[in-house]
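**Q** predicted model follows, preceded by the sequence.
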Amino acid sequence: MRAKAGDATGALTAYAGLLPHVLRLGGPDHHLTLSIRYNLAYWQGETGDAAGAVTAYAELLPDMLRVLGPDHPDTLTTRHDLAYWQGKARDR
């Protein structure tokens, strides 16, 4: 996997290419779709686009809340990472 090799841009590109296929097969509320969107937000931040990561996490969080609920570990992780990247975006 590109991410493990340290290729943040490659990981971002790979997840972006995968998303349309998973959306088509599983739909927007499928757990895998949410997971890919989460990874897209993460790798967007890791490529240096903290503001883009904030936007992506902010768009993802309402869907996580609706589909998984406020106490689900993935929802909590999304909240955490949104706050983290908000801090990073302000530091730039």
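**A** In hand now; what should we look at?

**Q** C-alpha only now, for contacts and for neighbours.
**A** OK.

**Q** which other helices and strands contact whichever strand or helix holds L60?
**A** Secondary structure from DSSP states H and E places L60 in helix 50-68. With contacts defined as 3 or more CA pairs under 8 Å, 6 or more residues apart in numbering; DSSP states H and E, helix 50-68 has these neighbours: helix 31-46, helix 73-91.

**Q** put this next to the previous one:
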Amino acid sequence: QQALELRKRLLGEEHPDVATSLDSLAGLYSSTGRYREAEPLYQQALELRKRLLGEEHPDVSTTLNNLALLYFYTGRYSEAEVLLQQALELSKRLLGEEHPDVANNFNNLAELYFHTGRYGKAEPLYKQALAISEKTLGVGHLTTMTVRGNYARFLREAYR
């Protein structure tokens, strides 16, 4: 909160770093279950990033993904799906098919499909996420291990 207020005061309300602080504070609130407080901050960050950086910017994809995860955590699956798909397409277009952020987006969309019983859609996304993570980050990287764990959990549940 202090960083957000300081950035607003020093940089003005219309600055990309203000959007970064909004996104970060929303992330803290979301990770501690304070979803009602997080959602408007994510929405503000998204609107500010789109306005200041344009619709075609990796930071826009990041905030789309973060807001989508909040919707996912609160059971708003259809809203989450739309945003996750947008984040994935945007990150692929801007960063390339084999970027770690793309792997993260594949994983998050796979998680949504898994938790909503759409196993046929989930599995290829897990595979893509894992392949990209292993190639770009290495097999021992925390992100790669997280994706591998998610995929393993999916396989245990889906094929019991």
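**A** Nice, thanks for sending it over. Every value quoted in this text rests on a predicted model; they were computed, and no experiment measured them.

**Q** would you pull the TM-score for this pair?
**A** For this chain pair, the superposition-based TM-score is 0.85 by TM-score structural alignment, normalised by the length of structure 1; 91 aligned residues with a CA RMSD of 1.6 Å.

**Q** could you give the angle of the helix holding L60 of structure 1 to helix 73-91?
**A** Comparing the axes of helix 50-68 of structure 1 and helix 73-91 via axes from the mean of the first three to the mean of the last three CA atoms, to 10 degrees yields an angle of 160 degrees.

**Q** by how much does helix 50-68 of structure 1 deviate from structure 2 on average?
**A** Relative to structure 2, and after both are superposed, helix 50-68 of structure 1 has an average distance of 1.4 Å to its aligned residues, where the measure is mean CA distance after the TM-score superposition for structure 1.

**Q** looking for the alignment partner of L65 of structure 1 in structure 2.
**A** Aligning on TM-score structural alignment places L65 of structure 1 opposite K92 in structure 2.

**Q** kindly report the same for T9 of structure 1.
**A** Going residue by residue (TM-score structural alignment), T9 of structure 1 aligns to R36.

**Q** equivalent analysis for L76 of structure 1, please.
**A** By TM-score structural alignment, L76 of structure 1 lines up with A103.

**Q** its match and T136 touch, don't they?
**A** No - using CA atoms under 8 Å, A103 of structure 2 makes no contact with T136, being 9.5 Å away.

**Q** who's more crowded, those two?
**A** Regarding A103 of structure 2 and T136, a neighbour count based on other CA atoms under 10 Å identifies A103 as having more, with 29 against 15.

**Q** which non-adjacent residue is nearest that one?
**A** A129 (4.1 Å; CA to CA, 6 or more residues apart in numbering).

**Q** swap in E98 of structure 2?
**A** Closest residue in space to E98 of structure 2, ignoring its immediate chain neighbours: I132 at 5.6 Å, by CA to CA, 6+ apart.

**Q** one step back: can you list contacts of the helix holding L60 of structure 1?
**A** Residues outside helix 50-68 of structure 1 that contact it (CA atoms under 8 Å, 6 or more residues apart in numbering): 29, 34, 37-38, 40-45, 70, 74-75, 78-79, 81-82, 85-86, 88-89.

**Q** that helix: how far from the chain's middle?
**A** A distance of 7 Å separates the centroid of the chain from that of helix 50-68 of structure 1, by CA atoms, centre = their mean, to the nearest Å.

**Q** quick one, it and helix 31-46 angle?
**A** For helix 50-68 of structure 1 against helix 31-46, the angle between stretch directions is 160 degrees (the same axes, to 10 degrees).
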